[in-house]
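Visitor: The following block contains a protein sequence and its predicted model.
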Amino acid sequence: MNKISLFLLSALFSQCMFAASMIEAYVDDPLPILDAQGKPLREITRANLPKQNLEVLQWNKELDLIQVDLAGEKVWLDTMSVRVNPPLYVSSMPCQKLSTSLAEDHQNNSTLGYGAGCAK
């Protein structure tokens, strides 16, 4: 009995730890809807998109596309058109060890940031 309950508890917590990526914002308006090869099918305005976050069903890393369920239809979106949380790309660089600025950077008013995908 202990082995079964331990298995069920581990299965419950493992699903919580591996939560799916969610679309939290739309960058483009209108948002292009694509086919599986990345060809545009149609566009949809931001007003016609759901207000709640959409779950990412699949990620085509080669074409940089994500699949979502939009009103019962599975469609593909460009990852540059949406903001996904947690990020799809996570850098393997140790960002806390990288230098963020040099003494002469204050003269050209530029900044260097590693973004949300930086592994900390």
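Guide: Received it, and whenever you're ready, just let me know what you need. Residues are numbered from 1 along each chain as shown.
Visitor: C-alpha from now on. contacts and neighbour counts both.
Guide: Noted.
Visitor: burial measure for R42, as a count.
Guide: 11 (other CA atoms under 10 Å).
Visitor: which SS class is L12?
Guide: helix (DSSP: H, G, I helix; E, B strand; the rest coil).
Visitor: My read is that D69 contacts L54, right?
Guide: Yes - here D69 reaches L54: they are 7.4 Å apart, a contact under CA atoms under 8 Å.
Visitor: quick one, which of the two is more surrounded?
Guide: Neighbours were counted for D69 and for L54 using other CA under 10 Å; L54 has more, 18 against 13.
Visitor: what's the spacing between that one and L6?
Guide: 32 Å (CA to CA, to the nearest Å).
Visitor: A further structure is provided below for comparison with the first:
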Amino acid sequence: MSTDEYRRGRAVEREREKKQRAVHGRYRGVLPVIYGIGLVIFVVVSLFMGPEPAFAVYLVTHLFYAGLIRADIKSLRSQGLDWGFSRHIWFGAAFALPFVAPAYYLYSRRVIRRENESRDVAE
């Protein structure tokens, strides 16, 4: 048994506080920008080229959103944020539904704020 388990005092408390860092979404800030660009491309393609190319744009952008959301959740989990099973639901919904990316953006802001408050750190 190591003696590190029994260490006490101010130095140990400072080390614990250093370990508690603020959680932040690595790709969360880019999501609204990418969503806006994808929406503009979808509207332009649907107006000038028809429904088939617009569906292709829809499919590709949703694959991209799902990848961004998956990468963001993975980065949040690596920072110690526990998502549970809902991470699979967010990923699947981002692939299939059009307004999941903005909903994920708002939901993740709430989850990150709650986690940072529980860690007593500023964002």
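Guide: Arrived safely, thanks for sending. This one's a predicted model, so the numbers in the text were calculated from it and none came from an experiment.
Visitor: now what about the TM-score between them?
Guide: Laid over one another, the chains give 0.25 as their TM-score (TM-score structural alignment, normalised by the length of the first structure), with 49 aligned residues with a CA RMSD of 4.1 Å.
Visitor: Please tell me how far Y26 of the first structure sits from I66 of the first structure.
Guide: 13 Å.
Visitor: out of the two, which sits in the more crowded spot?
Guide: Using other CA under 10 Å as the criterion, Y26 of the first structure and I66 rank with I66 on top: 23 against 16.
Visitor: out of everything not next to it in sequence, what's closest to that one?
Guide: Nearest non-adjacent residue to I66 of the first structure, counting by CA to CA, 6 or more residues apart in numbering: W59, 4.4 Å away.
Visitor: what's the burial count for R14 of the second structure?
Guide: Residues near R14 of the second structure, counting by other CA under 10 Å: 10.
Visitor: do you know how far it is from A103 of the second structure?
Guide: R14 of the second structure is 37 Å from A103 of the second structure, by CA to CA.
Visitor: Same question for R113 of the second structure.
Guide: R113 of the second structure is 16 Å from A103 of the second structure, by CA to CA.
Visitor: cool, K19 of the second structure as well?
Guide: Taking CA to CA, one finds K19 of the second structure at 30 Å from A103 of the second structure.
Visitor: again with R70 of the second structure
Guide: Taken as CA to CA, the span from R70 of the second structure to A103 of the second structure is 14 Å.
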